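Undergrad: the sequence and its predicted three-dimensional model are supplied below.
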Amino acid sequence: MKALYFDRFGGPEVLQYGTLPDPKLADHDVLVKMAYIGLNFADIYRRKGTYHIEKSTPYIDGYEGLGMIIAVGKKVTKHRLGEKVFFVDVPFANSELVAVPESHAIKVPAELNDKIIACVGLQGLTADFLAHDLGKNRPNQTVFIHGISGGVGQILSQILTADGVNVYGVTSTREKQKVALTQGAKEVFLRNEPWLHDWLERFDTVYDGVGVTLEQSIELLKHKGNLVFYGMAGGNPPKVDLVTLLSQSKSILTGDLWDYLTDYWERIARSKRLFSYFINHQIHISEPTVFPLKDGVLAHKLLESGNNVGKILLKP
């Protein structure tokens, strides 16, 4: 099979494209011929060696994608040949073929097209868990999202809007600002313009997947507000003064999606809840940027640049 791989950690230039052995299929695995592979910031961290990556020689990045089952293990009962499935937590996804544990494979709903599902698998389930397990916002509350026009940000903003929450955010360009406003945000600020001072202590919840903006996020919170911290797309967060948080009754909530996707039925239930927003036309996403898998270096460079709007997909 063809795959995108690397044998040392570093920048995008360490990525190579070539032929590797096909994966071995265990009794409870299905073999998926990939149609689309999702690229995420976690893949950047893994390539740099700063985030857990599954042991292999050479390393193969990627944990999410969509494709068709072309073989099944001897003890598979939940899936069948020819079925389209997606997954969000299976290693070695940057390949033409991926061995997927049947408990991790999620059947593709007929109401949605493959490209939409490939765009929203991991980022959508992340946004869903941020909103419903951590933020738990009530209708008419006011929230702020850093990176509101990114992959997670777009979906999170629209889930919250559909749930009756007032959404504000910040982004980097006029184009991204327009996207976020079109998707229902009340107001979207540009990062390089002065806006912060007028919005201090105005929000019930701030969602921060950027990291370096953590102190700013705390300043934006009302007393008794919650900061939902879920990533470091812009770099490591600064240290937080807990005494200051205590004096203002502000809380920081964190979580890892993998502690919530605990079994097959949890994946099914959460996916159905997420996809209901799309089926009911409450979420619309930007057209993804699709790169051939062999051009993975260019895809990684674009994601790191911050100039993409929405999802980046790789296609074998």
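TA: Happy to help now that I have it. It should be emphasised that the depicted structure is a prediction, and the values quoted were computed from it without experimental measurement.
Undergrad: drop to CA atoms for contacts and neighbour counts, all remaining ones
TA: OK.
Undergrad: what residues does the residue nearest the centre of the chain make contact with?
TA: Taking C-alpha atoms, centre = their mean, the centroid of the chain lies closest to Q123, which sits 2.6 Å from it. In this structure, Q123 makes contact with 151-152, 155, judged by C-alpha atoms under 8 Å, 6 or more residues apart in numbering.
Undergrad: for F129, same thing?
TA: Going by C-alpha under 8 Å, 6+ apart, the list of residues near F129 reads 257, 260.
Undergrad: put this next to the first one:
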Amino acid sequence: MRAIVVSATGGPEVLTCADHPDPEVNPGEVLVDVAAAGVNFIDVYHRMGRYPLALPFVPGEEGAGTVAAVGEDVREFAVGDTVAWAGVPRSYASRVVVPASKLLAVPDGVTPEIAAAVTLQGLTAHYLTHSTYEVKAGDDVLVHAAAGGMGLLLTQIAKLRGARVIGTVSTDEKEELARQAGADEVLRYGGFSEAVRELAGSGVHVVYDGVGAATFDQSIASLRPRGMMALYGQASGPVPPFDPQLLARNGSLFLTRPTLNAYVATRDELTWRASDLYGWVASGQLRVHVSGRYPLDEAARAHEDLEARRTTGKVLLIP
């Protein structure tokens, strides 16, 4: 099989493609022929060493494909099934071994590429809007990077729940994508907190912020009293230390730094979120925008484009 390997942390150039033996399938595991692997910012953080992994490692945590073999005791899946996963390491490869407990059946109406494009970010968008802060009809919601893969999904799901969505973007092209996804208002980043206050009066109920350092202060300033800041990523860098009194001064605010693993801690929770997600996709209620499909051996270029914000929607690697 072919796989991307990181032998030393650094820039995109450390992503090298090489031949490797097929992985062994142990009891409780499933071997999958990968149709597509999702590219996410968590992969960039691993490659850079911001979230350290033992070297060498195969990056990637998301993908979809066809079951090639099942291990002993696996009853839920069979050879030929279309499946997807998120939060499973070593996904930048042509073959991946996935624990059956983390594998998801992909229903008719959802292609493997779309499943690879939507699973990790879609599960994240689901827990953010259904559990971290349960969006309700009439809520004002601020979504940063509204034309990115996460932003487009968050916007659509918040609209499904009846919210008014205010998005931030950097270009006219991205504004158009955000509006097509249902954003009611779209702002540029400069001075966005003042614009949010003009639109939402006392502020928004929740901010979904995957940008981090560059937007944190203004995101806090955009919240109404007792509003919630859901800081789910740090694409612009980590937020510096701050005095918790900041939350008190701005109206008894809530701040959380959630991660997917904590919200799919049980099989029931994982399959509940996935069932909603794939159901919305199959019915056409949730549209998945794939902006780039790169051959596996061009993983470095995919990372370069993602980090340079040249992408909109989702980026995939095709083995």
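TA: All right, it came through fine. This is a predicted model, so every value here is computed, not measured.
Undergrad: which strand or helix spans the aligned residue in the second structure for the residue nearest to the centre of the first structure?
TA: Using TM-score structural alignment as the criterion, Q123 of the first structure maps onto Q121 of the second structure. Here Q121 of the second structure, judged by DSSP states H and E, is contained in helix 112-127.
Undergrad: the inter-axis angle of the longest strand along the first structure versus helix 114-129?
TA: When the first structure is parsed with DSSP state E, its longest strand is strand 29-39. Between strand 29-39 of the first structure and helix 114-129, the angle comes out at 80 degrees (axes from the mean of the first three to the mean of the last three C-alpha atoms, to 10 degrees).
Undergrad: show the subsequent helix or strand relative to strand 29-39 of the first structure.
TA: Once the chain leaves strand 29-39 of the first structure, the next helix or strand it forms, by DSSP H and E, is helix 41-48.
Undergrad: pull out the buried residues from that next one.
TA: Neighbour-count burial for helix 41-48 of the first structure flags 42-47 (criterion: 16 or more other C-alpha atoms under 10 Å).
Undergrad: can you check stretch 24-39 of the second structure too?
TA: Neighbour counts using 16+ other C-alpha under 10 Å place 25, 29-39 of stretch 24-39 of the second structure among the buried residues.
Undergrad: equivalent analysis for stretch 76-90 of the first structure, please.
TA: 76, 79, 84-90.
Undergrad: keep only those of these that are in helices.
TA: Judged by DSSP state H, the buried residues of stretch 76-90 of the first structure include no members of helices.
Undergrad: just these now: which is nearest M1 of the first structure?
TA: V90 (17.3 Å; C-alpha to C-alpha).
Undergrad: can you tell me which residue in the second structure aligns to the closest one?
TA: Counting by TM-score structural alignment, which is the criterion used here, V90 of the first structure corresponds to V88 in the second structure.
Undergrad: where along the stretch 151-300 of the second structure do the helices fall?
TA: Listed in chain order, the helices of the stretch 151-300 of the second structure (DSSP state H, counting those that start in this stretch) span 172-180, 192-200, 216-221, 245-249, 260-263, 267-283, 299-307.
Undergrad: now tabulate those in TSV and tack on mean neighbour count and distance to V186 of the second structure.
TA: Formatted as TSV, the entries for these read as follows, by neighbours: other C-alpha atoms under 10 Å; distance: least, C-alpha to C-alpha, whole Å:
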stretch	mean neighbour count	distance to V186 of the second structure
helix 172-180	18	6
helix 192-200	17	10
helix 216-221	20	15
helix 245-249	13	26
helix 260-263	14	27
helix 267-283	17	24
helix 299-307	19	21
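Undergrad: list the contacts of F87 of the first structure.
TA: The contact partners of F87 of the first structure, taken as C-alpha under 8 Å, 6+ apart, are 63-66, 100, 104-106, 121.
Undergrad: I116 of the first structure too?
TA: I116 of the first structure is in contact with I285, counting by C-alpha under 8 Å, 6+ apart.
Undergrad: any idea how far it is from H28 of the first structure?
TA: Per C-alpha to C-alpha, to the nearest Å, I116 of the first structure is found 27 Å from H28 of the first structure.
Undergrad: which residues touch stretch 3-10 of the first structure?
TA: The contact list for stretch 3-10 of the first structure, computed with C-alpha under 8 Å, 6+ apart, reads 14-20, 47-49, 57-61, 94-96, 293-294, 296.
Undergrad: ok, of those residues, which come out buried?
TA: Those of the contacts of stretch 3-10 of the first structure that meet the buried threshold are 15-17, 47, 59-61, 94-96, 293-294, 296, by 16+ other C-alpha under 10 Å.
Undergrad: distance to T205 of the first structure added to those, as TSV?
TA: Supplementary listing: these in TSV, determined by distance: C-alpha to C-alpha, whole Å:
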residue	distance to T205 of the first structure
L15	38
Q16	42
Y17	43
R47	32
Y59	38
I60	37
D61	33
N94	35
S95	39
E96	41
L293	38
K294	41
G296	36
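Undergrad: looking at the residues you listed, which one is closest to W258 of the first structure?
TA: D61 (17.4 Å).
Undergrad: need the contact list for the equivalent of the closest one over in the second structure.
TA: With TM-score structural alignment defining the correspondence, D61 of the first structure maps onto P59 in the second structure. Contact analysis of P59 of the second structure by C-alpha under 8 Å, 6+ apart lists 4-6, 43, 46-47, 89-92.
Undergrad: how many residues are close by the equivalent of V165 of the first structure over in the second structure?
TA: Aligned against the second structure by TM-score structural alignment, V165 of the first structure finds its counterpart in A163. Summarising burial for A163 of the second structure: neighbours were counted as other C-alpha atoms under 10 Å, giving 21.
Undergrad: ok, A163 of the second structure touching G138?
TA: Yes. Under the criterion of C-alpha atoms under 8 Å, A163 of the second structure makes contact with G138 at 5.0 Å.
Undergrad: run through the residues that contact T171 of the first structure.
TA: 146-149, 177, 188-191.
Undergrad: which among those count as buried?
TA: Among the contacts of T171 of the first structure, those classed as buried by neighbour count (16+ other C-alpha under 10 Å) are 146-149, 177, 188-189.
Undergrad: could I get these as a markdown table with distance to G310 of the first structure?
TA: Below are these laid out as a markdown table (distance: C-alpha to C-alpha, whole Å):
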| residue | distance to G310 of the first structure |
| --- | --- |
| H146 | 14 |
| G147 | 11 |
| I148 | 10 |
| S149 | 7 |
| Q177 | 12 |
| V188 | 16 |
| F189 | 18 |
